[in-house]
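K.L.:
could you look at this predicted model? Sequence included:
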Amino acid sequence: MSAVKILLEITKNLHEHVSSGLPKEDREPYIERLNELLEQRQVIVDKMPESYSTDEQQMGKTIVKLNDTIEPLLTLQFEQIKQNLTLMKKKKEKNVQYANPYHSVSSDGMFFDKKK
């Protein structure tokens, strides 16, 4: 099987996986599978030949079209994950602040007299 055909199959699998959407719960297996597909794809891309037959050129065009739909979906999912991490960090900070409200008291607007 040619490297282009293998790359096409991996790209189709990646497209299906990304198109299914980011799950709301239990994202670890989803992200692990995504990384696995991207790594497999990179290995094949590194092994691509210099010249292509007409069939391989057609497969290449299909790969490019699929990639054009995969990239925006990956970017969107990456942004969603980033937002969730930011939200989780804020929640964690608020929980710590609630548990110990005087731990990080701000001195803004206060005057400290240095005279004794």
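P.N.:
That came through fine.
K.L.:
contacts, neighbours, all on C-alpha from now
P.N.:
Fine.
K.L.:
quick one: buried residues of the host helix or strand of L34?
P.N.:
Assigned by DSSP states H and E, L34 belongs to helix 28-46. The neighbour-count criterion (16 or more other C-alpha atoms under 10 Å) identifies 30, 34, 37, 41 as the buried residues of helix 28-46.
K.L.:
same check on stretch 16-29?
P.N.:
Neighbour-count burial for stretch 16-29 flags 17-18, 22 (criterion: 16+ other C-alpha under 10 Å).
K.L.:
so L14 makes contact with E36?
P.N.:
No. The criterion here is C-alpha atoms under 8 Å, and L14 misses it with E36 at 9.6 Å.
K.L.:
just to revisit the earlier point, save the buried residues of stretch 16-29 as TSV, and put in distance to Q97 and secondary structure too.
P.N.:
Listed next are the buried residues of stretch 16-29 as TSV, based on distance: C-alpha to C-alpha, whole Å; DSSP: H, G, I helix; E, B strand; the rest coil:
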residue	distance to Q97	secondary structure
H17	39	helix
V18	38	helix
L22	31	coil
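K.L.:
give me the residue at the spatial middle of this structure.
P.N.:
F78 (3.7 Å; C-alpha atoms, centre = their mean).
K.L.:
elements contacting the helix or strand that that residue is a member of?
P.N.:
In this assignment (DSSP H and E), F78 forms part of helix 54-99. Helix 54-99 sits against helix 3-19, with contacts defined as 3 or more C-alpha pairs under 8 Å, 6 or more residues apart in numbering; DSSP states H and E.
K.L.:
let's bring in a second model and compare:
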Amino acid sequence: MSVVHDVWRATKELLEATALPWPSEDREERLQMVDRLLRERQELLWKLRPPYSEEEQRLGREIIAWNQEIEKRLHQVRDEIRGDLRVAGAKRQANARYVHPYEQPLSFDGMFYDKKR
């Protein structure tokens, strides 16, 4: 079996591993699996050498199409994680204000300075 077939197989596994949705409970183990598959595929990509047969070129075009879908899915997961971190930070900040209400800097809204002498 050629290296192109191995890359195709690894890309197909990666496409299946990135299938949406990603529940937050399973996110950590799925990220580890995706990371492992990306590393495995990178090792295979370094071994690719031309010339390629017609079948290998067809597989290459399929790999490129899958890569675009994988990238789109991973961007969605990244955005979900960013949103979760933003919500967690807001909750932590609100909790800190509730527990220690007088440790926050005072607000000076509504102050007026008279410039007349």
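P.N.:
Alright, I've got the coordinates. All values derive from a computational prediction rather than experimental measurement.
K.L.:
TM-score for the pair, please.
P.N.:
Taking TM-score structural alignment, normalised by the length of structure 1 as the basis, the two superposed chains have a TM-score of 0.85; 111 aligned residues with a C-alpha RMSD of 1.7 Å.
K.L.:
looking at the buried residues of stretch 16-29 of structure 1, which is nearest L87 of structure 1?
P.N.:
Of all the buried residues of stretch 16-29 of structure 1, L87 of structure 1 sits closest to L22, with 16.8 Å by C-alpha to C-alpha.
K.L.:
doesn't E28 make contact with the closest one?
P.N.:
No. Contact criterion C-alpha under 8 Å: L22 of structure 1 and E28 do not qualify, at 10.5 Å.
K.L.:
would you check which pair of the buried residues of helix 28-46 of structure 1 lies furthest apart?
P.N.:
Farthest pair in the buried residues of helix 28-46 of structure 1 (C-alpha to C-alpha) is Y30 and R41. Separation: 16.6 Å.
K.L.:
so what's N67 of structure 1 up against?
P.N.:
N67 of structure 1 is in contact with 11, 15, counting by C-alpha atoms under 8 Å, 6 or more residues apart in numbering.
K.L.:
need the counterpart of it in structure 2.
P.N.:
Aligning on TM-score structural alignment places N67 of structure 1 opposite N67 in structure 2.
K.L.:
I'd like the distance between that match and S24 of structure 2.
P.N.:
Relative to S24 of structure 2, N67 of structure 2 is positioned 24 Å away (C-alpha to C-alpha, to the nearest Å).
K.L.:
repeat for M1 of structure 2
P.N.:
Separation of M1 of structure 2 from S24 of structure 2 (C-alpha to C-alpha): 37 Å.
K.L.:
and if you look at E55 of structure 2?
P.N.:
Applying C-alpha to C-alpha to E55 of structure 2 and S24 of structure 2 gives a distance of 39 Å.
K.L.:
repeat for I64 of structure 2
P.N.:
I64 of structure 2 is 29 Å from S24 of structure 2, by C-alpha to C-alpha.
K.L.:
also V7 of structure 2?
P.N.:
Going from V7 of structure 2 to S24 of structure 2 by C-alpha to C-alpha gives 29 Å.
K.L.:
E13 of structure 2 too?
P.N.:
Per C-alpha to C-alpha, E13 of structure 2 is found 21 Å from S24 of structure 2.
K.L.:
check Y98 of structure 2 too.
P.N.:
For Y98 of structure 2, the distance to S24 of structure 2 equals 27 Å [C-alpha to C-alpha].
K.L.:
and if you look at Q32 of structure 2?
P.N.:
Taking C-alpha to C-alpha, one finds Q32 of structure 2 at 14 Å from S24 of structure 2.
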